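**Student:** Requesting a structural model of the entry that follows:
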Amino acid sequence: MHPAEIKVLLIEDDEDDYLITQNLLKQISLTRYLVDWVSTYEAAEQILDDDDHDVYLVDYRLGREIGLELFQSPQRRERPFILLTGQGDQDIDLAAMEAGAADYLVKGHISAAALERSIRYAIEHHYTLQALRTSLRKHDDLAAAIDQISTGVVITDALAPDNPIIFVNPAFLRITGYDPPEILGRNCRFLQGQDTSSVTLEKLRRAIQNRQPFFGVLLNYRKDGTPFWNELSVNPVFDQDGQLVRFVGLQTDISHRIRTEEQILHSALHDKLTDLPNRTLFTDRIDQALIYSKSQKDLRWSVFLLDIDRFKMINDSLGHRIGDELLVQISQRLLESLGEDDTLARLGGDEFAILLHHRDSPLNAIYVANQIHQSLEEPFHVGDHDVFVSTSIGITLSLTDYENPEDILRDADTAMYRAKDQGRSRYAIFDASMHDHIVTIQQIETDLRRAIAQDELRVYYQPIISIATAQLVGFEALMRWQHPSRGLVPPDQFIPVAEETGLIIPMGEWILRQACQQMNAWINLGSATQNLQVNVNLASRQVCQSGFVALVQSILNEYQLDPKHLKLEITESTIMDDMNVARDTLEELQALGIAIAIDDFGTGYSSLSYLHRFPINTLKIDRTFISKIDTHESDLNMVGVMVLLAHNLKMNVVAEGVENETQVQILNRVGCEYGQGYFYSRPIPAAEIAPLLETMHFPIQPEKPLP
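**Tutor:** Next comes the predicted model:
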């Protein structure tokens, strides 16, 4: 039956779900749906018994009540109703079928086509059952009435011993693959196959014994042995004297629907790229492990959080397609390091997680971490590329009393970042000191926000000197923090926090403004200062900041500072974080007339091979190389090579951390143009710069470093 107009009663306590359902029904063009809505269990109770709707959509949960209980009575049980629920659950599905529901739909995964199909099936099922009952009371020849329907029909003789089959329709034969001679006269038990749910099968047998209706889903097998999911409705038929005469079974092959639901559930719980469990499923696995740990005290497990080192650089240089294929290969190699009981998940991006069940002791976690690092040492062959990767691993152990998965993942994340701080291809196991460190970082962040608001930041300037002439050529602007209780805080104690939290953006703009304003004031003092430059450090977040170049231009205009007096310093790691963005930004800055310097050279990738691709004017050699050039020949040779290569690339060189006259003489001998360090001056406030500007030269007497 396919009526052009269908009356629907929606029993649903959420108005949003009512509006969604109404909108879905409006999308169906061939049928007009008249939707009535009741929002409470009590309201539905009042109208159901004398109601004439064609189909009923009922929410599983109606406040504190269960919607299925509305259809418990025999009269209501025969009504065509469909259960709606917020989440897929096998127990709810089973309860719906046993209660007589024609179908079971999961909110959020219902399309207009699926809803229409479900409604039409419910109505057809209802009218088929009605017709069968009427026909059974009037005559025995049912073939003409039911040969054309798509639902499989089987009728048994309840008066004969062993309840033999006396009728099947063509749809039943098509679904099962049997011929009539193989079925007629036999009991239905041979059709039940090997159901995966013995509970459901037992309920069917008990319903037949008690002469009661049954509705459920069974896994049956066709004649050729292929399995199919059978949605089965069995109803007793009584004659006018109340004697049981027949059982009528209606069956539908719902294998496609089951597969679709399984696919939806699989997609909801697995990563699309790698087909590994996603964060939702992985969190559930941890939750189960926590539950088992409470009942089995000797159960030991650990959680790994893995982040691929420098993966962004691979994506930027080789493309996202290569990056995706690499992630698939990495996941396959990680699986090879794990046991069958372990779980590998992809949480997103290049972040993986492992739930590791210890087969002997917690020390196994360390063994597996080393195994993972070894497994990644061999290159990955992706397209035409050989790609080398490493991973940083954070580990949490079940020895700690955790209550929820979120805390475990949080601590694994903390340990993973500790591993990154130690270098590439490392692991770290979470301990209480890491938590204390995080608390300290959070306090620093809170204090920093106050410092910005209350003007506690300061700028100190360290002179940069010509090594050959001892003449002042410029300054590096360095940020300090005048903490109300801790005093003057050095940058290495708060800049990393500022970079991690994003506070470096407003702080970076602040120091750039201060330095440009101060440099303008010094240049206006007279002709001696006309060639000075001020160096300002840039963080990675600033380089990638949208509109950063325009901001720099605006600040220069505001303080009327010629761009030649400004030099911006970046580190190697800043360039490598996003090479394409860094190159574009630096080229735009240089086009304005601003010079660019590479800071702390030698501590990052220690390679000049990529520098020719970037508009760099100055190379600043890190203090770790300079401090030993007067005592270690290897460091002296290294500095000499750096200076030579920098000059070949048309760059000048600044030596950082110069501390004595011997170092100055050596640097002069290898051709290094400029020096910066305590030999000349420590970083000092702007107010102390005036005497230096009077002479523009420095005495050859080193100052003692601050403790």
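
**Student:** can we go C-alpha only for contacts and neighbour counts from here?
**Tutor:** Will do.

**Student:** what separates the residue nearest the centre of the chain from R279, distance-wise?
**Tutor:** Among the residues of the chain, G348 comes closest to the average C-alpha position under C-alpha atoms, centre = their mean, at 3.5 Å. G348 sits 8 Å away from R279, going by C-alpha to C-alpha, to the nearest Å.

**Student:** ok, back up a step: dump the residue contacts of the residue nearest to the centre of the chain.
**Tutor:** Listed by C-alpha atoms under 8 Å, 6 or more residues apart in numbering, the contact set of G348 reads N278, R279.

**Student:** Could you also give me the structure for this next sequence, so I can compare it with the first?
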Amino acid sequence: MHFFKNLSIQSRLLLYVIGPIFVLSCLILLFDFKEQLQNEEEKLSQHAMTTAKFLSAVIHNQTELQGQDYIKRLLKASQLSREPYLSLIITDADHHPLANLGTSFSVKEALPKQDTMVMQQSTHDITMVKVFSTATQHQLLGYVFVAIDKASMIEDHREAFIKNVGYITLALMLCSILVSWVSRSISQPLRDMTAALKRFVIGSQHVTDGKNTLPEILSLQSTINQISKDMQHVEADMRHRIQDAQAQLRYQARHDALTGLVNRQELERRLQQALQDVKQHQANHVFCYMDLDQFRVINDTCGHLAGDEMLRQISMILSQRIRAEDTFARLGGDEFGLLLSYCQVEKAIEIAAQLRQMVETFRFMHEGRLFQTGISIGIVEITSALKDVGEITRHADAACYVAKDNGRNQIHLFHPEDDVLLKRHVEMEWVLRINEAIEHNDFVLFCQGIFPLQHKELPPFYEILIRKRDEHGGLIAPAEFLPSAERYHLMTKIDRWVIQHAFMALQPLFKMQSSVSPFIVSINLSGMSLGDAQLLPYIQKCFETYDILPSHVCFEVTETSAIINIDNTIKLIKELQKMGTRFMLDDFGSGMSSFSYLKHLPVNFLKMDGAYVKDITSNKVDLAMAKAIQSVAESMEIKTIAEYVEDEATLDCLKEMGVAFAQGFYLNRPMPLNEALARHIGTIGNQQQLAAAIAPDLTI
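**Tutor:** I've put the predicted structure just below:
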């Protein structure tokens, strides 16, 4: 099949037309040759039979065969010596030849089994007829043999057949020439069009010139020419579209989709050019890092769409002050970057002050509500001492955070010796260390007991605390790394790590005992986690994975974070309380609107702010605040917890006020969680003694 697929039109016509005709013609000739030869043989055989019967009839009237002379005269008189007779023989009854004419042969080859018979040989036929006497009834007198020559007849027909085959071959050769000419008149234009199409592919404007006369080929050429013209228009249009798309992609790769400003990647490229310009030509360039103040409030209050619209409006306002040679970029979120080209530091500070004033006077209106914001700007002069773009952005970022730490809506110029910046760099280093600690499980879970003061049926608490191992195996307090985690949005990762590993520590406790003694583990959740929509599914999955009873778990949130994410917090509390978990509101009293928000938060426990508890025995105001919190909690049937219990006097005061639980160094110090759980399972005598000292009628 592969051979036929590769044949040209001319070859296919010759093969499919001439070939079958030639074969068919030869078959017809061969059939005709055989039929004619058979007819001739039948005629000769019939003629020989007639001759033999004639001779036998002449001899038949004799009473006996006469002598040889008579028979020879008879054969000569019959004039049978001409073709196609090979020989004529007359024998007596014993097959003894009496007379013959022509070539002799053995008469014994023709067995006289019948009165008449024909024996066919390859080159001749022998016809035999018996001769009987009429005088005596059927007396056998002898035999008449007639041999007919077939070789000459076959040769004549063979020559005629070969001659006819030659005529047919000649005719087919003429037909082949005609077919080749016709096929070439079709295939050659096609080859010309193929070559023209190849030229068109590489840039030719025309495919064929239409010199052919065949209507079909002319129509095909005309169609291809029209297609080529259309393709030229399509190609031109496609080229323009590709150029537009490439330009659009280049623009999108370099600009922010929301504001249309230059993006971070393009800004960093231009900062690299500016740094090289400074090192090679001592040019003056300044970079400003800008961060909107309290932008998250607008996002949380009005939604991301409102926040995006505010960013677009501020970008348009600030762009009006940017010089043509400068680069104003959005770095992400509410952060912007400004590269002031060929600008002195003094002029840069002046421009930054104008930008700060423009943002300060800007008012954003959304659904009838008016919002005002500020902007903190960190400035760094690009000098040859800076190594790379990363160092430029780090210095500017650090200067911006100093501006925020100085009260927000401020401008700060980077100074290498600035102590605040050093602290900022330390915090940035903590980001890497925190991520590594999460990845390598370098955190350690501690806990501190929270003990009941009033009623023995109340279960004890274990508040989960976190520490970090240092490179020497020591422990680092959370105050060292949690501020950095909050600033760099790592608290969600830490909270999830704490939840997972706390549940892993609790799991053996439930597997070892069929009935677990009452206790509650309290796990802190940050404000960032409260805003995480995936926190609830994660907690539910942990309960299912580690098979922990929800009634033994309490989640603790600070008042400030709960208020900021109040809707998410309420939803989270209600969903987890359906499972059986409990919630505690920590640092209550630190906010200005604590009591107004408390009635909206369905918490089970209320932990007083330690600032009121630690001086409760010496400060009347703190005592009054603590009593007010206790009174409101009792009216709402919420149990209270007092932290920072440092002495017996404070403990007694809290018991007298009716506080339900107490926590502090006077009662116990933090210990590893596994150790605390082991004590709860096994030897808990120390806890019983402590509980007896706090509440004599309580048994843990």
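
**Student:** So after superposing, what's the score?
**Tutor:** Remark: TM-score between the superposed chains equals 0.54 [TM-score structural alignment, normalised by the length of structure 2]; 461 aligned residues with a C-alpha RMSD of 4.8 Å.

**Student:** The residue nearest to the centre of structure 1 -> structure 2?
**Tutor:** Alignment note: G348 of structure 1 maps to G332 in structure 2; criterion TM-score structural alignment.

**Student:** quick one: the helix or strand harbouring V639 of structure 1 to structure 2 mean distance?
**Tutor:** For V639 of structure 1, the element it lies in under DSSP states H and E is helix 633-648. Compared with structure 2 after the fit, helix 633-648 of structure 1 shows a mean deviation of 4.8 Å (mean C-alpha distance after the TM-score superposition for structure 1).

**Student:** helix or strand right after that helix?
**Tutor:** strand 652-656.

**Student:** which residues touch that next one?
**Tutor:** Counting by C-alpha under 8 Å, 6+ apart, residues outside strand 652-656 of structure 1 touching it are 600, 617-623, 626, 643, 646-647, 667, 672-677.

**Student:** what about 10 Å?
**Tutor:** Contacts with strand 652-656 of structure 1, where a contact means C-alpha atoms under 10 Å, 6 or more residues apart in numbering, come from 464-467, 597-601, 616-627, 639, 642-644, 646-647, 663-664, 667, 671-678.

**Student:** Give the PyMOL command for selecting the buried subset of the residues you listed.
**Tutor:** Selection of the buried residues among the contacts of strand 652-656 of structure 1 in PyMOL, burial being defined by 16 or more other C-alpha atoms under 10 Å:
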select buried, resi 464+465+466+467+597+598+599+600+601+616+617+618+619+620+621+622+623+625+626+627+639+642+643+644+646+647+663+664+667+671+672+673+674+675+676+677+678
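
**Student:** among the contacts of strand 652-656 of structure 1, which are in helices?
**Tutor:** Those of these mapping onto helices are 623-626, 639, 642-644, 646-647, 663-664, 667, per DSSP state H.

**Student:** tell me which residues in stretch 252-269 of structure 2 are buried?
**Tutor:** By neighbour count with 16+ other C-alpha under 10 Å, stretch 252-269 of structure 2 contains the buried residues R254, H255, D256, T259, G260, L261, V262, N263, R264, E266, L267, E268.

**Student:** Same check on stretch 364-383 of structure 1?
**Tutor:** Residues of stretch 364-383 of structure 1 classed as buried: N364, A365, V368, A369, N370, I372, H373, S375, L376, F380 (neighbour count, 16+ other C-alpha under 10 Å).

**Student:** Could you dump these into a markdown table and include distance to I264 of structure 1?
**Tutor:** As requested, the buried residues of stretch 364-383 of structure 1 are arranged in a markdown table below (distance: C-alpha to C-alpha, whole Å):
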| residue | distance to I264 of structure 1 |
| --- | --- |
| N364 | 36 |
| A365 | 34 |
| V368 | 33 |
| A369 | 34 |
| N370 | 37 |
| I372 | 32 |
| H373 | 35 |
| S375 | 33 |
| L376 | 33 |
| F380 | 32 |
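
**Student:** is it true that T617 of structure 2 touches T650?
**Tutor:** Yes. In terms of C-alpha atoms under 10 Å, T617 of structure 2 counts as a neighbour of T650; the distance is 6.2 Å.

**Student:** quick revisit: tabulate the buried residues of stretch 364-383 of structure 1 in JSON lines, adding columns for distance to E403 of structure 1 and secondary structure.
**Tutor:** Written out in JSON lines, the entries for those read as follows (distance: C-alpha to C-alpha, whole Å; DSSP: H, G, I helix; E, B strand; the rest coil):
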{"residue": "N364", "distance to E403 of structure 1": "23", "secondary structure": "helix"}
{"residue": "A365", "distance to E403 of structure 1": "21", "secondary structure": "helix"}
{"residue": "V368", "distance to E403 of structure 1": "25", "secondary structure": "helix"}
{"residue": "A369", "distance to E403 of structure 1": "25", "secondary structure": "helix"}
{"residue": "N370", "distance to E403 of structure 1": "28", "secondary structure": "helix"}
{"residue": "I372", "distance to E403 of structure 1": "28", "secondary structure": "helix"}
{"residue": "H373", "distance to E403 of structure 1": "30", "secondary structure": "helix"}
{"residue": "S375", "distance to E403 of structure 1": "33", "secondary structure": "helix"}
{"residue": "L376", "distance to E403 of structure 1": "33", "secondary structure": "coil"}
{"residue": "F380", "distance to E403 of structure 1": "39", "secondary structure": "strand"}
